[in-house]
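**Student:** What follows is a predicted structure for the sequence shown.
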Amino acid sequence: MQASPAFSCEYSFDELSIRLCDRWETGLLLYGRAELTSAGDDYEDEFYVSAIRLDGGARLARPNRSNTASSFEMELFRRIAAVIEDDRTHIGRHAAELFANELEQCRQIDHDEPRKLEQERILEPLM
């Protein structure tokens, strides 16, 4: 069985605050876009943040072994992603709702539409 390709969509956030020193830091508000990517076939309708682009242009990639980002950038990514992926936060609930809506719309698209249109085009002259 072939795995389905990962679905992703873009989520815009503004005035995102992160946790610092065990409290929500509202003196540091972040603005940007996050790429929400499906977590895989075993985690239907769940997502993770795969990339973040801040409004100033900085791009933060999900930390991994080959990622050479500074420890500050990796920690900033982790903290932003933690808020967006947490459905107990307002932003997390909003991101989850957007992801679910976008995924449902994608599922409703008829991926066989080009073939059907071609068949209709061929059959039209026969009528």
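**Tutor:** That came through fine.

**Student:** contacts and neighbour counts: CA atoms only from here.
**Tutor:** Noted.

**Student:** now the helices for the protein?
**Tutor:** Taking DSSP state H as the test, the helices found in the chain are 71-85, 90-108, 113-123.

**Student:** want to throw those helices into TSV with distance to residue 8 and mean neighbour count?
**Tutor:** Listed next are these as TSV, based on distance: least, C-alpha to C-alpha, whole Å; neighbours: other C-alpha atoms under 10 Å:
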stretch	distance to residue 8	mean neighbour count
helix 71-85	14	17
helix 90-108	8	16
helix 113-123	21	11
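
**Student:** And here is the other one:
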Amino acid sequence: MAQNAALFHLVPLNDVSRESLSQPDNRRFVSLSAEKALGLGLEVGFHVSSVPGRVIARLGRNGDLILQQRNISAVHVAFELHPDTLAVLLSVRAKHMSSVTVKPAKSDEEGGERENIEGD
């Protein structure tokens, strides 16, 4: 199960992204998803960030959660807290926007299917 401090879990959906689970620097943030059928994932929460402030976690070659693939930027994406609304924002900092795909899991009440989120 994700630690109590985790806001949510990132579950890799392909072999390339699954490599992040075996990255030694990520090991302390790998845990079983609350939806056990989804398997292991990376925890995202304030306990992950190495920088104080509104940043919850940065993912990339030099991020809080390490992604080692060649096409990954130093900071590929970041989860941040909006100062006024306290909403969690996904900030894409990748050089190539098409390298970022988000598929949130729906609850069982919604049929357990996934839906893509697309941004500008």
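**Tutor:** Sure, I can see it. Computed from a predicted model, the values in this text were never measured in an experiment.

**Student:** tm score of chain vs chain?
**Tutor:** After superposition, the two chains reach a TM-score of 0.23 (TM-score structural alignment, normalised by the length of the second structure), with 52 aligned residues with a C-alpha RMSD of 4.6 Å.

**Student:** now the helices of the first structure in TSV, with distance to residue 26 of the first structure?
**Tutor:** Putting these into TSV (distance: least, C-alpha to C-alpha, whole Å) gives the following:
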stretch	distance to residue 26 of the first structure
helix 71-85	13
helix 90-108	14
helix 113-123	48
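
**Student:** Out of those, which gets nearest to residue 37 of the first structure?
**Tutor:** For the helices of the first structure, the distance to residue 37 of the first structure is smallest for helix 90-108, at 8.6 Å, taking C-alpha to C-alpha.

**Student:** counting contacts, what elements does the closest one pack onto?
**Tutor:** Judged by 3 or more C-alpha pairs under 8 Å, 6 or more residues apart in numbering; DSSP states H and E, the packing partners of helix 90-108 of the first structure are strand 8-20, helix 71-85.

**Student:** just checking, what packs against the shortest one?
**Tutor:** With contacts defined as 3+ C-alpha pairs under 8 Å, 6+ apart, the packing partners of strand 8-20 of the first structure are strand 23-38, helix 71-85, helix 90-108.

**Student:** Let me have those in a markdown table, extended by distance to residue 115 of the first structure.
**Tutor:** As requested, these are exported to a markdown table (distance: least, C-alpha to C-alpha, whole Å):
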| stretch | distance to residue 115 of the first structure |
| --- | --- |
| strand 23-38 | 27 |
| helix 71-85 | 38 |
| helix 90-108 | 16 |
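
**Student:** of all those, which lies closest to residue 12 of the first structure?
**Tutor:** strand 23-38 (4.2 Å).

**Student:** tell me the angle of that closest one relative to strand 8-20?
**Tutor:** 160 degrees (axes from the mean of the first three to the mean of the last three C-alpha atoms, to 10 degrees).

**Student:** quick one, what contacts residue 12 of the first structure?
**Tutor:** Each residue near residue 12 of the first structure by C-alpha atoms under 8 Å, 6 or more residues apart in numbering is listed here: 31, 32, 33, 34.
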